[in-house]
Each structure stands twice: as structure tokens, then as C-alpha cells.
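Colleague: Next one to model:
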Amino acid sequence: MPPPLTTIAREWGRIGCVGFGGPPAHIALLRELCVDRRRWIAPDEFEDAIAAVNLLPGPASTQLSVYCAYRVRGRLGALVGGLCFILPGLVLILALAAAFLADDPPAWLQGAGAGAGAAVAAVAVRAGVDLIRPSWTRGRIPYILLGALAAATLGPWLVIVLLACGLASLALRLRAAGVFAPPLFLAVATAGSGGLGALCWTALKVGALSYGGGFVIIPLMQADAVQTHHWMTDAQFLNAVALGQVTPGPVVHTVAVVGYAVAGVGGGLLAALIAFSPSFLFVLGGADRFHDLLRNQHARAFIDGAAPAALGAILGSAIPLAAALTEWWQAAILAASALLLLALRAGVVPTLLVAGTTGALIALAGGPLP
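Modeller: Predicted coordinates for the structure are as follows:
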């Protein structure tokens, strides 16, 4: 007998509240709930679901949470479970955005944001290295390098490079099999000059056009929010990324801070709605075909190019994030954070909290603020 919706809401809401640490933590919590404790899903089916959502664009851990709720309680359960997984972190990050993006926040709060933001580039390198190491092969190097270069230099056009890498990998696979693959051309429409239309396009890129999730969305948002539309300063954007790391739930919540900068709470909710909607649509529309997706060689060939390019983009995003720092003490925090994260393998959330506390103390001591 399937569990009641109240159980889905309670269990998925709990994961949304305690899910610090990004996708690895979310996957572990979902596995403990659905496979080990409740035994709603068989272990091999859970592993297949992880593989399937990694073939889809957008935030994989969000899609996995929606899929697990779908398997347990059908479409209505998927909607309830997915929303309860997303909402706790979304509410918290919007409340923090209101404080950090206020017209005149207290100096200690500005310092905390500047300190945590200074560590973000090191977090990006840690995330990229951790993801690349298990899947490292010589054939992936060109895609990784292209993704890193694009994230460091192309900003809003990064999504085109990710798609092009996937299509190039597919074309090479088809030609190796003796199938003619015509030249590939990409046409991408861009949003208008700003406002809610541009915000919707940014959120759509985050939720439906990005492979790799997590930090791969950072250069996409940074180019739109800071360089193209000037919704935020570099310092404010770094704060937004840090908030996305220290709050529970998916890192895609960061787009809600960008939306808040554009149009307040309404803008934040709109950005989150557009960014997360594709995850629900992909899963509700295709959950029964996940096994077919895993056997589809064309889909796997596309991912063989797009996925390593996305991982390279995570590494490349560290360059514009570090370049946005303006104070000497932020550079010192970045160096210390890199030591903690890369050499000592400290946790991401504790490192960001230490960096934020250091920044707050520097501000209270009268240090310069960005």
C-alpha cells in the first residue's frame, strides 16, 4: 500500500531541511530513506535512476528526488515530494537575500558576505576536481578544456559550447559507425535587453540547458546578472553563490537570489519556478522511459561530450569568480580556503562559515569592504 501524501511531504521536507552538502548528500539521504529504511525502491532501480538523471540537463539531485517520490506515490507524490524538497532551502535563501541585498546592510553582514564570497572560487575548483577524478579518461580531455575555456571567457555563451561538445561527440560516434553526420549548426535566441524576460531566459538556461548542475550554472548566471544586465555587482553575486552553498537543498537555489535582485520576492519565486519546472517535466514525462534512455546509444554519445565539458566549466568558473575579488584580505581568504578544501579536504560548508566569520570580524575591525 503506498504511503499517504503527508508521509511524502514530511520525509522529503526533512531532506530539504537537512540536505547540506550538495548532490552527494542529497543522494545519500534519498538512498537511506527509499532503499535502506523504507525499502520503497530496489537498490538496482535506485542506481539506474541516478544514471538516468545524469543523462538529463538540469539539477540531477532535484530530478532524483522527484523521481523517487514518483515511484513511491505517483505523479501527485512527485509534485508534493519535489516541492517539499525544494521549498525549505528556497525560503531560507530568499530571506538571506533580503538581508544581503538590502540598501544599507550592516558592515558585519557585508563583511560576512565578502568573506564567504572570497572562498567560492576555491569551492568551484574542489567541486570540479572531485567530479572529474572518477571519470577521467584521455578522450575527455578536449571537452574538459573547451568547457573550462568557455566558462572563463565566454560567459552567457557557455551553454552553446556545452551543447556543441555533446553534438560533436554524437557526430563522431555516428561517423565511427558509418552513419553520415551532417555539419552541426546551433541557433540560440537571446532574451531582450533586460527585465523579467531576460530573467526568465537566465533561469531557463539554468534549469533546462545546463549539464552538470551545481557550479556549471555559475558562469551562466554571472555573465547575465553582472556583465550583461547589471542586476548585481560582482560582490553581490559572490554573496549569492555563497548563500547557495551554505543553505540546504540544490545549488540551483542561487538563481532565486538573482531573481530577488531583479524584482524582489516575486522575481526570486519566478526565477525558481522556471529553473525547477524542467526537472518536474523531464521526470513526469519520461520516468517510465528511463530504462530506454539508459540503453539509448545516441543519448550516451551526446553526454560523453556534454558532461566532461560541463565538468571543465566548473573548473573554469573559478577564474571569473576569483577575478571579481577586490580587497587584499579576500585574496588571503581565497588562498586559505584553497588550502583547507584542496589540501586538507575540509568540508565546504564549514570552510564557507569560517570564511564568512573572518570577513565579519575584518569588517567590525574597520577593514575595507568591496
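Colleague: all contacts plus neighbour counts: C-alpha atoms, from now on.
Modeller: Noted.
Colleague: any idea whether residue 156 is helix, strand or coil?
Modeller: helix (DSSP: H, G, I helix; E, B strand; the rest coil).
Colleague: quick one, what contacts it?
Modeller: 219, 220, 221, 223, 224 (C-alpha atoms under 8 Å, 6 or more residues apart in numbering).
Colleague: Wait, the second one touches residue 160, no?
Modeller: By that I understand residue 220. No - between residue 220 and residue 160 no contact is recorded; they are 10.8 Å apart, counting by C-alpha atoms under 8 Å.
Colleague: and those two? which has more neighbours close in?
Modeller: Taking other C-alpha atoms under 10 Å, residue 220 and residue 160 do not tie; residue 220 has more neighbours (24 against 17).
Colleague: For that one, give its distance to residue 155.
Modeller: Taking C-alpha to C-alpha, to the nearest Å as the measure, residue 220 falls 6 Å from residue 155.
Colleague: on contacts alone, who are the packing partners of whichever strand or helix holds residue 81?
Modeller: Residue 81 belongs to helix 60-100 when assigned by DSSP states H and E. With contacts taken as 3 or more C-alpha pairs under 8 Å, 6 or more residues apart in numbering; DSSP states H and E, helix 60-100 sits against helix 5-18, helix 23-31, helix 43-53, helix 107-118, helix 234-246, helix 254-286.
Colleague: To compare against the first, here's the next sequence to fold:
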Amino acid sequence: MISDLIRIFGRIGLMSFGGPAAQIALMHKELVETRNWLTEDQFLRALSFCMLLPGPEAMQLATYAGWKQRGILGGLIGGGLFVLPGAIVIAGLALAYGTYGDLAWVAAVFLGIKATVVVIVIQALIKVAGRALTGPIDGLIAVAGFMALFFLALPFPLVIAVAALIGAARSTTGPAAAPAPPARLGHSLRIVLVGAAIWAAPLILAYMLELPFLTDIGLFFSKLAVVTFGGAYAVLAYMTQQVVVDFQWLSTAQMMDALGLAETTPGPLILVTQFVGMVAGAAEGGVAMALWAGLMTLWVTFVPCFIWIFAGAPLIDWLGGRPRLRGALAAITAAVVGVIANLSLWFAAHVFFGTVEPLVWGPVQTIRPVIGTVDPVAVGLAVVAAILLLWRGWSLPRVLITLAGVGLLHWAIAGGA
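Modeller: Sure, this is the predicted structure:
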């Protein structure tokens, strides 16, 4: 059975391109249709539960499926093999990026990737909005979240916390939940306590060894791991602000390159955090620090995902019957629509315009692209990406590779300048 778990989840990990929708469809085919490891009802209930958690829902679903087969060991195999192939590829790309990222032809390739990223984020906005905005109150929460971030530059965790409080206050009625057996609650609590200690161990070690950069990396991405409701897109604007403006680990262009590369690899998109950590580490202390920063980032990003599943999976039915919890998480999902809208404008401005200036007017803190610096090539590449991805229905890896090639071809025709 262990060998079967390794073989099946290894194949899922290697084939998990195209984001969570494609990844979830792949797992449904492998786990429900082909192997009957999960029933349809178990799969859907587990998926709903994973969507309520912070972190990548597809990776957590793989962890749950492994847990159902062989307990914690099976969960470690399922979730670990879902992440491992992409993490290896990202590590190689990050090291290569540090060596070749400043070359002119590489910049041309990344222009095509960045233009595609703009379309990808807009596509994510449309999909999330269709799922999350089920009524006028949800729409108001989304608009308020967008305005709080884009015009007032309020912290992302504050926006999410306020949305959760609003959602919980609105959800005062619902079906009564059957109480979970005390033994299950006690088991879940033990999992959380032991898991938290394991999660914190590298951070404590880095602090004791007086490694401030690794400590900062670990603390920041630990915080990010617990606020990633709504998937990676939901926290990209917050992460970018912190990484680019506050910590100054990466430039804006490097941050966008990171997302483009993460889109081309298997595994969850949140692996973009590993790329960010490694590029920042390379700038701090060369290849060795890049590798240590990458490992620290992977650890603090994904260990919590295992904790949530191992602690919460036995309580899925009980948690699903808590109306206030459901309401809070539904409101968070609505706020995420505003977060992604903010991200869409931010990305588009930095891809399509050569100069983007800060704009401060009283309480308003936003950005203002300089119209005269518009890049017609970037706009044209985004139009091509939109046609191929949204109209022609090409797969995401195919569009990214095509647009990277088009960007390189334009650079060559223009004289390689």
C-alpha cells in the first residue's frame, strides 16, 4: 500500500500543472474515478473543508486523501509528493535566475511571462468572484476590501479580520452541529501542540544561532502561512508590499518574475514563496544562503498545511455544522475578491508602464502610472495572452511558453537591444 501511495501521489505531483482547478480535477480522476480511494461524497466534503483553510487547498486535499489511506504517514506522503517535484524545479530556476536573470534576452522572455501573469490574475479574479459573491452583502465586502487595500494601503490581515467578524455576526442561524466526541477534540489538540513545536523548531534554531536573515524569512512566511485564505493570489499583493517595500529583499520586477516562474512549474502556486526566499537569500549570502532560505521558506509554508489536515480531518463533519464559522469564512472569501482586484491593477500598472509613482492625498495612499511611459509591446503581449488563454482555451503552460518565445522573438527582431 505504501508503494502504491508513493507511485500515485508521485504521478499526481509531477502532473499537477495548471493551478488548483486542474490539480483538483486530476486528483478526482485518480482517487475517485480510477482507484476508489475516496467516495464522491468524501471527496467533496474534504474539498469544502480544505477550501476553508489557509494554504493551498489542492495540496491539503492530497494530504487528506493520503491520511484516509494510511493515517499520518499516508498524509505526509500525499502532501509531500504533491509539493516536492515543484519545489525541486523552483530551486533550480531560482539558482539559474540569480545567475542569468539580468541578461537582456532573459528580460525579454520575462516580459512575455509578466504579460501573461496579468491575464492569469484577472482570470483568477473572475473565477473567485463567480464563486464568492452570492449576494449584495458579499459584493459590498469585496468592494470595501479593494478600497481598503488600493486606496488606503491598510494591512491585509486587518482586512481579512474585519471581514471575518462581519461574516460571523451575520451568521446567527443554521443547522445545529452534533458535538464531536471529546477524544477527537483531545486528539486534534495534541496534533496542534506537537505540530506547532515542529513548525517553530527551525525558527528557534535560527534565532539561537544568531542568523537574523533566516529568522526574518521564517517569521514572515510563517505569518503568511496562516493568512492565505483564498489561495496564493489573495496574499500576493500583501507579500509583494512586505518583500519589496518593507524588507527590500526583491525588486518589483523580480517579484513578478517569481510569480511567472511559479506558474510554469508543477505543484501549488504558493511555491512562489520559495522562489522569493531563495532569490533574497542569494542576495544576502550567495548560493548557500539561498538554499537555506529556500528550505526555511518551504518548512514554515507547508508544515502548517499538514497540521490543519491532521488536526481537522477527524472533525470535518462537526466543523461543517458551525454556522458562524461558515459565515466568517464566506465573508473572507468575498473580501479576497477585492484583494485580487487590487492585485490585478497593481500588476497591470507595473507591467504596462515604465514608471509608476506613489500617490498620497490625505488618507489616500495609492499608485499613479505615468501615462507617457506606457509600453505598447507589453500591452500587445497581454492581448495575445488573453486571446490564447481565455478565448482559444490553451493550457497555461503552453501560453506561458508561447508568450516567453514571442517576447524573445521581438527582442531579437528589434536588434537585441
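Colleague: Could you get me the TM-score between them?
Modeller: With the length set by TM-score structural alignment, normalised by the length of structure 1, the two chains reach a TM-score of 0.87; 350 aligned residues with a C-alpha RMSD of 2.4 Å.
Colleague: follow-up on the earlier one: out of the helices and strands packed on helix 60-100 of structure 1, which is the most enclosed?
Modeller: Highest mean neighbour count of those: helix 107-118, a mean of 27 (counted as mean count of other C-alpha atoms under 10 Å).
Colleague: equivalent range in structure 2 for the next helix-or-strand element following that helix?
Modeller: Next along the chain after helix 107-118 of structure 1, taking DSSP H and E as the criterion, comes helix 120-132. In the comparison with structure 2, helix 120-132 of structure 1 aligns to the range 117-129 (TM-score structural alignment).
Colleague: same question, stretch 349-358 of structure 1
Modeller: Under TM-score structural alignment, the match for stretch 349-358 of structure 1 is residues 397-406.
Colleague: quick one on the thing from earlier: can you list the helices and strands packed on helix 60-100 of structure 1 in a markdown table and add distance to residue 138 of structure 1?
Modeller: Formatted as a markdown table, these follow (distance: least, C-alpha to C-alpha, whole Å):
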| stretch | distance to residue 138 of structure 1 |
| --- | --- |
| helix 5-18 | 37 |
| helix 23-31 | 25 |
| helix 43-53 | 22 |
| helix 107-118 | 33 |
| helix 234-246 | 31 |
| helix 254-286 | 31 |
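Colleague: For residue 324 of structure 1, find the nearest of these.
Modeller: For these, proximity to residue 324 of structure 1 was assessed by C-alpha to C-alpha; helix 234-246 is nearest, at 5.6 Å.
Colleague: Where in structure 2 does that closest one fall?
Modeller: Going by TM-score structural alignment: helix 234-246 of structure 1 matches residues 252-264.
Colleague: List the contacts of the matching stretch.
Modeller: Contact partners of stretch 252-264 of structure 2, identified using C-alpha under 8 Å, 6+ apart, comprise 17-19, 90, 93, 110, 113-114, 116-117, 240, 244, 269-272, 275-276, 347, 350, 396-397, 400.
Colleague: which of these count as buried?
Modeller: Neighbour counting by 16 or more other C-alpha atoms under 10 Å classes 17-19, 90, 93, 110, 113-114, 116-117, 240, 244, 269-272, 275-276, 347, 350, 396, 400 among these as buried.
Colleague: just so I have it, where are all the helices in the stretch 251-370 of structure 1?
Modeller: With DSSP state H, counting those that start in this stretch as the criterion, the stretch 251-370 of structure 1 has helices at 254-286, 290-295, 297-316, 318-323, 328-338, 348-364.
Colleague: can those helices go into TSV with extra columns for distance to residue 167 of structure 1?
Modeller: Listed next are the helices of the stretch 251-370 of structure 1 as TSV, based on distance: least, C-alpha to C-alpha, whole Å:
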stretch	distance to residue 167 of structure 1
helix 254-286	20
helix 290-295	17
helix 297-316	6
helix 318-323	26
helix 328-338	34
helix 348-364	34
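Colleague: right, so of these, which gets closest to residue 131 of structure 1?
Modeller: If we rank these by C-alpha to C-alpha, the stretch that ends up nearest is helix 297-316, at 6.9 Å.
Colleague: got the angle for the closest one vs helix 120-132?
Modeller: Here helix 297-316 of structure 1 runs at an angle of 150 degrees relative to helix 120-132 (axes from the mean of the first three to the mean of the last three C-alpha atoms, to 10 degrees).
Colleague: What range does helix 297-316 of structure 1 cover in structure 2?
Modeller: Against structure 2, helix 297-316 of structure 1 falls on residues 323-342 (TM-score structural alignment).
Colleague: what range in structure 1 matches stretch 225-236 of structure 2?
Modeller: Under TM-score structural alignment, the match for stretch 225-236 of structure 2 is residues 207-218.
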